[in-house]
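1. Please work out how this folds:
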Amino acid sequence: MLRREFQATDESVMVALGAGLAAASEPGLVIYLRGELGMGKTTFSRGFIQSLGHRGPVKSPTYTLVEPYTFEALEVFHFDLYRLGDPAELEFMGIRDYFGGDSICLIEWPERGIGVLPPADLEISIEPAGTGRLLQVRAGSVVGDRVAQRWQPGN
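-> Next comes the predicted model:
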């Protein structure tokens, strides 16, 4: 499966990378966002969601676990599992209902949902790189491979 790397020198580049991925995405996509606190996972998600037409703030759903965004023919679910105590809690919230052919799921801290979450089509790991960030992208499915090939930074 395809692997790519992108450099984000500042917040605006991280937002542009999120927007570029949104432009390349298709319904049914599951995206894992990995990285320590402060690496830019939510900033990336903001670029993704706002580029689709959302005109409000995009905040990390740390306490609610999921924030839905509805667009004309697509739903985007932004998950932040940082405060998740046990992956079984995801079953109680009906996690499986969020994953379908007409939605895209962005999942921060996916390692907290091991055993319950579906596999990722794309895994994006964000690490420090000098004063910016390095995004390492790995496709985990045919769909993820196709989207990663189309993804152009800054779209």
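2. can we go C-alpha only for contacts and neighbour counts from here?
-> Noted.
3. Spell out the residue ranges of the helices in this protein.
-> For the chain, helices defined by DSSP state H occupy the ranges 11-24, 41-51, 88-92, 142-150.
4. Make CSV from those and add distance to Ala129 and mean neighbour count to it.
-> Formatted as CSV, the helices of the chain follow (distance: least, CA to CA, whole Å; neighbours: other CA atoms under 10 Å):
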stretch, distance to Ala129, mean neighbour count
helix 11-24, 13, 22
helix 41-51, 15, 24
helix 88-92, 33, 13
helix 142-150, 21, 18
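5. Now distance to Glu127 too, for the ones you listed, in CSV please.
-> Listed next are those as CSV, based on distance: least, CA to CA, whole Å:
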stretch, distance to Glu127
helix 11-24, 12
helix 41-51, 10
helix 88-92, 27
helix 142-150, 19
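6. of these, which approaches Cys105 most closely?
-> Ranking the helices of the chain by proximity to Cys105 (CA to CA) places helix 41-51 first, at 10.3 Å.
7. one more to line up against the first:
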Amino acid sequence: MTGHLTSKSDVFSFGVVLLEILTGRRSMDKKRPSGEQNLVAWARPYLADKRKVYQLVDPRLELNYSLKGVQKVSQLAYNCLSRDPKSRPSMDEVVKVLTPLQDLNDLAILSYHSRVSQQGRRKKKPDGTHQLTYNQSRSIRDSPLNTGKQHRSIRDSPLNTGKQHCK
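-> Coordinates of the predicted model:
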């Protein structure tokens, strides 16, 4: 940090704002454990690994967010927060990345339920309901998107708004 305000320092600051939105956390929070007080320092390892970015998502969103949106925003935040100011995007580039994201409609809950149902067939129980196979229930439990709440179907989910989200 040079202490000089530049367009690249503005981009860094915008990256912090993106991270705050993505995580639901403040940039500095003295109430958190020592390794989590500085949001940027805590989030960097997660941003650097595409498999871990979902661990950053604000848990209050449950699964009500776009998977592609999380991927794009986390990558953009990572680029904006680059230690090398020359490697940071311009704000014009930031706008070009963010603009198409407003049209995304791939909710995580829909993508996750679709993926789980494709992994194996459901077994029909005598009462007419469906039971997940062992592999399906294990993958739900182990998912980074698992909120700990169980829903029998998308229809039963509290995130169901009645709107169809898939084209």
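8. what TM-score do we get after superposing?
-> Put the two chains on top of each other and the TM-score (TM-score structural alignment, normalised by the length of structure 1) is 0.27; 77 aligned residues with a CA RMSD of 5.1 Å.
9. rewinding a little: which among the helices of structure 1 is found nearest to Phe79 of structure 1?
-> helix 41-51 (9.8 Å).
10. who does the closest one touch, helix- and strand-wise?
-> Packing contacts for helix 41-51 of structure 1, counted by 3 or more CA pairs under 8 Å, 6 or more residues apart in numbering; DSSP states H and E, involve helix 11-24, strand 103-108.
11. nearest to Arg150 of structure 1, of those?
-> helix 11-24 (5.4 Å).
12. Which strands or helices does that closest one pack on?
-> Using 3+ CA pairs under 8 Å, 6+ apart, helix 11-24 of structure 1 is in contact with helix 41-51, helix 142-150.
13. mind checking which of these is nearest Leu106 of structure 1?
-> Leu106 of structure 1 sits nearest to helix 41-51 of all the helices and strands packed on helix 11-24 of structure 1, at 7.2 Å, using CA to CA.
14. From Gln131 of structure 2, how far out is Lys123 of structure 2?
-> Lys123 of structure 2 sits 5 Å away from Gln131 of structure 2, going by CA to CA, to the nearest Å.
15. ok, back up a step: can you tell which of the helices and strands packed on helix 11-24 of structure 1 is closest to Glu108 of structure 1?
-> Closest to Glu108 of structure 1 of these is helix 41-51 (CA to CA; 6.7 Å).
16. just the angle between that closest one and helix 11-24, please?
-> Interaxial angle, helix 41-51 of structure 1 versus helix 11-24 (axes from the mean of the first three to the mean of the last three CA atoms, to 10 degrees): 50 degrees.
17. what angle sits between helix 41-51 of structure 1 and strand 103-108?
-> For helix 41-51 of structure 1 against strand 103-108, the angle by the same axes, to 10 degrees is 160 degrees.
18. how about the helices and strands packed on helix 11-24 of structure 1 in TSV, adding distance to Glu67 of structure 1?
-> Output for the helices and strands packed on helix 11-24 of structure 1, formatted as TSV (distance: least, CA to CA, whole Å):
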stretch	distance to Glu67 of structure 1
helix 41-51	11
helix 142-150	22
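19. So which of those is nearest Pro128 of structure 1?
-> When the helices and strands packed on helix 11-24 of structure 1 are compared by CA to CA, helix 41-51 sits nearest Pro128 of structure 1, at 12.2 Å.
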